[in-house]
Structure formats: structure tokens, C-alpha cells
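[1] coords please:
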Amino acid sequence: MKQLLYLSLVTLFVAACSNPSAIQMPQETQTYSFLVGTYTDTVDQGINFLKFNPEENLFEVQLLAPDVQNPSYVIASKNSKLVFALEESAGVSGGDVLSFNLNLAKDSLELIAKQSSYGNHPCYLALSPDESLLTVGNYSGGNLSIYSVQEDGNFTYLQTVQHEGKSVNEARQEGPHVHSTVFNPKGDRLLVADLGTDKIYNYKVSGNEAEPLSLLAEFPVTPGDGPRHMKFSEDGESVFVVQEMSATLEIYSFMEDKLELKQRLSLLDEGFTGQVGAAEVRLSSDGKNVYVSNRGEANTISVFSKNESGEFERIQNISSGGVMPRNFIVTKDGKYLLAAHQSSNDIVVFERNPETGELTITDWKVTLNKPVYLFQLTD
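    Here you go, the predicted model:
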């Protein structure tokens, strides 16, 4: 009897190997996890956690950390164990910068430390590539601060750098407004976009804790542009800059500490005359596509593709699927783009064509109060 059972199992195994479709192996499904920064109206709002699994038709959001005031920018360490956020507020010593322990098993955040940003309305955070330094850009304060970061998530204040000056738009550029602080891939340079002065600043990053940042150069942009967010190419030799007030994407080479303009590309369709507010820029992981959001009366996402000559050209302008797409993110595998809408209080999902980079909106949508930043966590 045992011999007969053994032969039957062998026969079944051989048959299955000759016909692989006979065995249906369970397929692992991909769950994407994100931190969501928001603007808050009540104490029971704050930092959120978003899960998206297209195979299981799962798209849900839950509150991780209530009673955090206007955590409009939230990032995490490479291992997703530490989270850094800001409170976009004003006070005697500015807003605040916070660090947390993230427990994905319990979907919880535990506060580690909280310090002043030393400038009003902090709006941007960046970790150096080795995660030893943290910078914050203070919009209303017109300055940036830098901290040293310990392995346990505590951080120590090192320096604040104050910008001076103004530009041509009296309503928006009456003084400096630091909007982003971006490390190059090597971590030895920090580029700072200042909407108020119409300049991009290049700082040297050193190991000198008394003065970790020292200014190397200032690069003026077209008056009235209002530089906002930036992204480096993977090799650090190109910089993609969103000009908020003119709704343009500018592409610079960055060699030997010099920014040289290579391309200036409009986000606007021909004949558009409404209000604009270009916001975020993202690159696909293969470097072939650049994506930029535009708010105001446009509410679009522009898709740029690299052509055979190595230059970028706009191939698509698509509705963002909501109102005021302040921020969006392309998933690390390049399959999806998620757009967060501050005014329509929702996040929507687009499918991304891996060949062209073009976007197609889906039916996935989740509602929450004023989502304004998305950060994808490590799986």
C-alpha cells in the first residue's frame, strides 16, 4: 500500500513538471506603504500611514500620530525605522522638527525628540546620504538649519544660515523664502532653492560641527520665477528645478560647483491663461521621465521624456484628478504615481506606462484632510 502511494506521488510530480500550469503556486502581492504629511485643523489629525495593494484592491489610510501640528513634510531613514517630520508653524524660535521611532508591525510612531527649526514655517526636510545630517528649510524665516543625527534618532542643532534679499514680485518675494534643501548624491554639497530671492544657493557640506555649511556660490534665476523644489539626477551631474511662479521646469548641469541652464520647459498648454503654482518634481527610477505638478487653476501633472538627443520634451499634460496637487510620488518600481490634493482632500492613483512614462488615472482614491506630502517606505 505504501509503495502504491509512493508511485502515485511520483507520477503526479512528473506530470506536474511536464505541465507547469498544473501546479498553481500562490502569487505574492505587492503592498506599497507611505507616510502622509498633512495640514491639520484639529488635534486628532496629524501624520498618516497609507497602504496600497492593487491586486487586493486595498487602498486605505490610518492615523499614526495625532496632535502633530501641520506635519507638512515627513521623511524616513533608509531602513524605515526612524521618521523625521516638521510642524509648519511660527513662534518665538520658529516651528519645530521632530523624530520618531516607526513600528510597522504595530503601525505606530513613538516620539523621540523635538527641537526648534529656528525659523518660521519650516516646509522642507532632507537627510544627507549617510543619514548623519538633517536640514530644514524655513519658508517665512528665509533661512535653513542643520542638525547632526544619532543612530537612535536623537538630533543635535548645529547651525542656522540666514538668507537676505528680495525679488520682483512684491506680494510673494518681499524677502527670502527658503523652499527646499537638497543634498547631492555624494553628500558634500547642499543646494537651496529660495523662492523669495530668485536664487539657488550652493553650500559646501563639511565635517566641521561648528560650521558644517559654508556658501560657495549663488545662482540667480529668471526674476519672478520663484524656485521651489529640486531633484538631482542619480549621478549628481544634472539638477531639475521647479519654478513655482512661472510654472516651468528648468534642467541644469552641475559640474565643478557651477549650475548651467540646459533646458527651460513650460508646464502649460498653449493658450492657458489661468493661475499657476508649480509644486513638485519627481524622476522615474530609470531616469527617462520627469514629472511635475502644477496647482492654481491648472491642476495638472506634466510628463517629460528624454528623446534620442538626450534632451527632455513634454509628452503629456494630464489632470491630477483633484484640486491643488501640492505633492505626488512615483512608486520605486515605476508602476504607479500617487497624487495628493490639498484642497479636494484626497489621494488618487495613476498607472504608469513603463515604456513611455505616460499616465492613466485609475478608480483608486482615498479621502483624508489636506494631504500635502507622500514618502514611500522600504518594503
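[2] rest of the way, CA atoms for contacts and neighbours
    OK.
[3] what ranges do the strands span in the stretch 101-250 of the chain?
    108-116, 122-127, 133-138, 143-149, 155-162, 178-183, 189-194, 199-205, 213-220, 227-232, 238-243, 248-255 (DSSP state E, counting those that start in this stretch).
[4] I'd like the ones you listed laid out as JSON lines, including distance to residue 51.
    What follows is the strands of the stretch 101-250 of the chain, written out as JSON lines (distance: least, CA to CA, whole Å):
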{"stretch": "strand 108-116", "distance to residue 51": "14"}
{"stretch": "strand 122-127", "distance to residue 51": "23"}
{"stretch": "strand 133-138", "distance to residue 51": "27"}
{"stretch": "strand 143-149", "distance to residue 51": "28"}
{"stretch": "strand 155-162", "distance to residue 51": "29"}
{"stretch": "strand 178-183", "distance to residue 51": "27"}
{"stretch": "strand 189-194", "distance to residue 51": "32"}
{"stretch": "strand 199-205", "distance to residue 51": "36"}
{"stretch": "strand 213-220", "distance to residue 51": "37"}
{"stretch": "strand 227-232", "distance to residue 51": "25"}
{"stretch": "strand 238-243", "distance to residue 51": "28"}
{"stretch": "strand 248-255", "distance to residue 51": "31"}
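[5] please give me the structure for this one as well, since I'd like to look at both together:
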Amino acid sequence: MKRTKTTDVYLCSAVPDGGIVRYALSRAGDLTLLDTLALPSPNYLVIEGDTAYATLSSPFPGSDEGGVIRLSVNADGSLSPAGEIVPTGGDGACHLAFDGDDLYVSNYGSGSVTKIGRSTVAHEGNGPDPIRQDAPHCHCAFFSPDKRFLLVCDLGLDTVFVYDRDLNEVSRAKVPDGAGCRHLTFSRDGRFVYVENEMGCSVSVFLWEDGRLIYRSTCPTRTYAKHPGPDKGSAIRLSRNGRRLYITNRGENEVVVLACRGEKLRVIGRAPTGGDEPRDFVLTSDERFGIVANQFG
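    Presented below is the predicted three-dimensional model:
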């Protein structure tokens, strides 16, 4: 999101003839369509200043290999390509992180993480669920607060890998079997890591000690109410003051609010997302609004 007189909101439309759609969010909470940058199957976008990158799940005809493209953020907030689509070295690109000239992409389908232009690390193994965890599935890569380390969630292996910036493994840590770690965030003081588990609909808490993760606890987020389809966690966000965690659960189609005090988490509220299959969630910079991307409307 980019702050002007209104707030620019960018949404990835991850279909072959989709693109990145830009809306204006008013102070009253209304969204107005502004424009669309046509791109093939964009599914994750990161903006820092006047630079942005987007992952593309399968932009090359006849191939499952993912791609990434650099974008410029123009003065009016619109996006424009600033380079060609670059292969990610794996299938199903789904997440990216960048700092300076270093760009890292997670490839869900091939269970790998790539430092673009440098190297790719492919995970091996499987988890206890024969359908969802038949192979590695890298879902994200996040920097540590000091930018020295990269933390990679592998849903297929129930494992968070810690790498240095050259993708040398430093350590690894397990979430509960079958939990399927998806995304993570650090506490504001950098002492704890909160890992959102997609399959377990839960949050696992780890103590962070200079490149090592020490497991502390796991907090469930589902209600176990009867409804069609499976429950699947998706996004995790932390409030600016670090006292609230927000989790989106698919199936129950809600945002779950947790009170957060260091390693202690407690569910304190739930809100419907107003649609089906919430895949991501962000807070506006003033935290007056939360914006949910529901995959099926």
C-alpha cells in the first residue's frame, strides 16, 4: 500500500490473463478501481519505496517454472515494468523477499528457494500427510530483523529453515507434525518468531537466538465448527504495537485476533472476511482498516 491523499491498495489477480489491480482506499473505507497492470498469474507483490517485485506462478508457456519481475512505482502510485520476467529456478513461485540487490523467491511446487542470479536450494523429504505433504513445499522466505538470516517455511516438511544470505543452512526447527508451516512474523523486539501453520490452523511460537529457533508452544486458532470444506490458515500480521496478531483462516473464512505477550498467545476475537477463501490480509498504515483478499469472492 502507498500513502497519498488516499491509500493505494494493490491486489494480485493470479490468473493467466490477470494482473496487479490498483485501488484507492478512502478515509471512509471505500475502494475505487484505478488501473490494472497486465501480467500473467501474479501471486505475490512486495513494494519498498519506488521499487516493487512480483512473483508469477507460471509465466512461461509450456513450463511450470515460476518467474519474477521488477516493477517501478511511479509518482502517481501506478506500477510499470522495469525489466524482463526472470525464471525463479523452480515451480510455483509464491513468495519473495528482497533487500538491496538480493532477491529471494520461494518455489512451492518444487520445494526450493532461489537467490535470483546466484543459487537455488532444493529441500528433500516429506511429511505425515500423504496428500498435502508428499514432497517439500517452500511457502515463504522472510529476513530476520537484522537482515543477516533468511527464514524459510516448508509446509511439506513441517520445518522452518534458517539460512544465511548465501543460502547456506544455519539451523532448522520443526513445528508439530502435520501442522504445515506457511508464513511467519517476528515480535517487535525481535525475541520471538510467530509461525502460522496452514494445515493445523495454529500459530507456533519460537524463541529467536541469533540464527536458532527454540520451540516454545503452539496456539490453535480454529473454532472446530462444522462447515463445508477443510480449514486452512493463510496470512499472519502483527499490529504496530506488537500486542495483537491477526490470522486468516480459510474454511471458517474469518480473521482471528490473538492477544500477544511475548511467547503467550490467546484468541480474543473473530471477524468474518465477507467472502470465501481469504488468502492474504494487511493492515493499513494507521491500522484503521484491515483488507482481506478472498480468492473466491
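[6] Verify the contact between residue 264 of the first structure and residue 246 for me.
    No - taking CA atoms under 8 Å as the definition, residue 264 of the first structure is not a contact partner of residue 246, at 10.8 Å.
[7] Looking only at neighbour counts, state which of these two leads.
    For residue 264 of the first structure and residue 246, the more surrounded residue by other CA atoms under 10 Å is residue 246, and the numbers stand at 20 against 14.
[8] contacting residues around the aligned residue in the second structure for that one?
    Matched by TM-score structural alignment, residue 246 of the first structure corresponds to residue 200 in the second structure. Residue 200 of the second structure makes contact with 178-180, 220, 232-233 under the criterion CA atoms under 8 Å, 6 or more residues apart in numbering.
[9] gap between the two ends of stretch 28-46 of the second structure?
    25 Å (CA to CA, to the nearest Å).
[10] For the stretch 1-150 of the second structure, which segments count as helices?
    In order along the chain, the stretch 1-150 of the second structure carries no helices (DSSP state H, counting those that start in this stretch).
[11] What is the equivalent residue in the second structure for residue 70 of the first structure?
    Aligned partner of residue 70 of the first structure by TM-score structural alignment: residue 41.
[12] ok, now how distant is the residue nearest to that match when sequence neighbours are not counted from residue 68 of the second structure?
    Nearest residue to residue 41 of the second structure in three dimensions, chain neighbours excluded: residue 14, at 4.1 Å (CA to CA, 6 or more residues apart in numbering). Distance, residue 14 of the second structure to residue 68 of the second structure, using CA to CA: 13 Å.
[13] what sits against residue 180 of the first structure?
    123-125, 137, 192-194, 228-230 are the contacts of residue 180 of the first structure under CA under 8 Å, 6+ apart.
[14] Redo those residues as JSON lines? Include distance to residue 239 of the first structure and neighbour count.
    JSON lines is the format used below for the contacts of residue 180 of the first structure (distance: CA to CA, whole Å; neighbours: other CA atoms under 10 Å):
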{"residue": "123", "distance to residue 239 of the first structure": "20", "neighbour count": "25"}
{"residue": "124", "distance to residue 239 of the first structure": "17", "neighbour count": "24"}
{"residue": "125", "distance to residue 239 of the first structure": "18", "neighbour count": "25"}
{"residue": "137", "distance to residue 239 of the first structure": "18", "neighbour count": "32"}
{"residue": "192", "distance to residue 239 of the first structure": "12", "neighbour count": "25"}
{"residue": "193", "distance to residue 239 of the first structure": "12", "neighbour count": "28"}
{"residue": "194", "distance to residue 239 of the first structure": "15", "neighbour count": "30"}
{"residue": "228", "distance to residue 239 of the first structure": "13", "neighbour count": "27"}
{"residue": "229", "distance to residue 239 of the first structure": "10", "neighbour count": "26"}
{"residue": "230", "distance to residue 239 of the first structure": "7", "neighbour count": "25"}
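[15] Among these, which one sits closest to residue 117 of the first structure?
    residue 137 (8.3 Å; CA to CA).
[16] didn't that closest one look like it was pressed against residue 182?
    No - between residue 137 of the first structure and residue 182 there is no contact under CA under 8 Å: 9.8 Å.
[17] Apart from its neighbours in sequence, what residue is nearest residue 294 of the first structure?
    residue 278 (4.0 Å).
[18] same question, residue 58 of the first structure
    Residue 58 of the first structure sits nearest to residue 52 (CA to CA, 6+ apart), 5.4 Å away.
[19] Aligned to the one you found, what sits in the second structure?
    Checking TM-score structural alignment: residue 52 of the first structure goes with residue 25.
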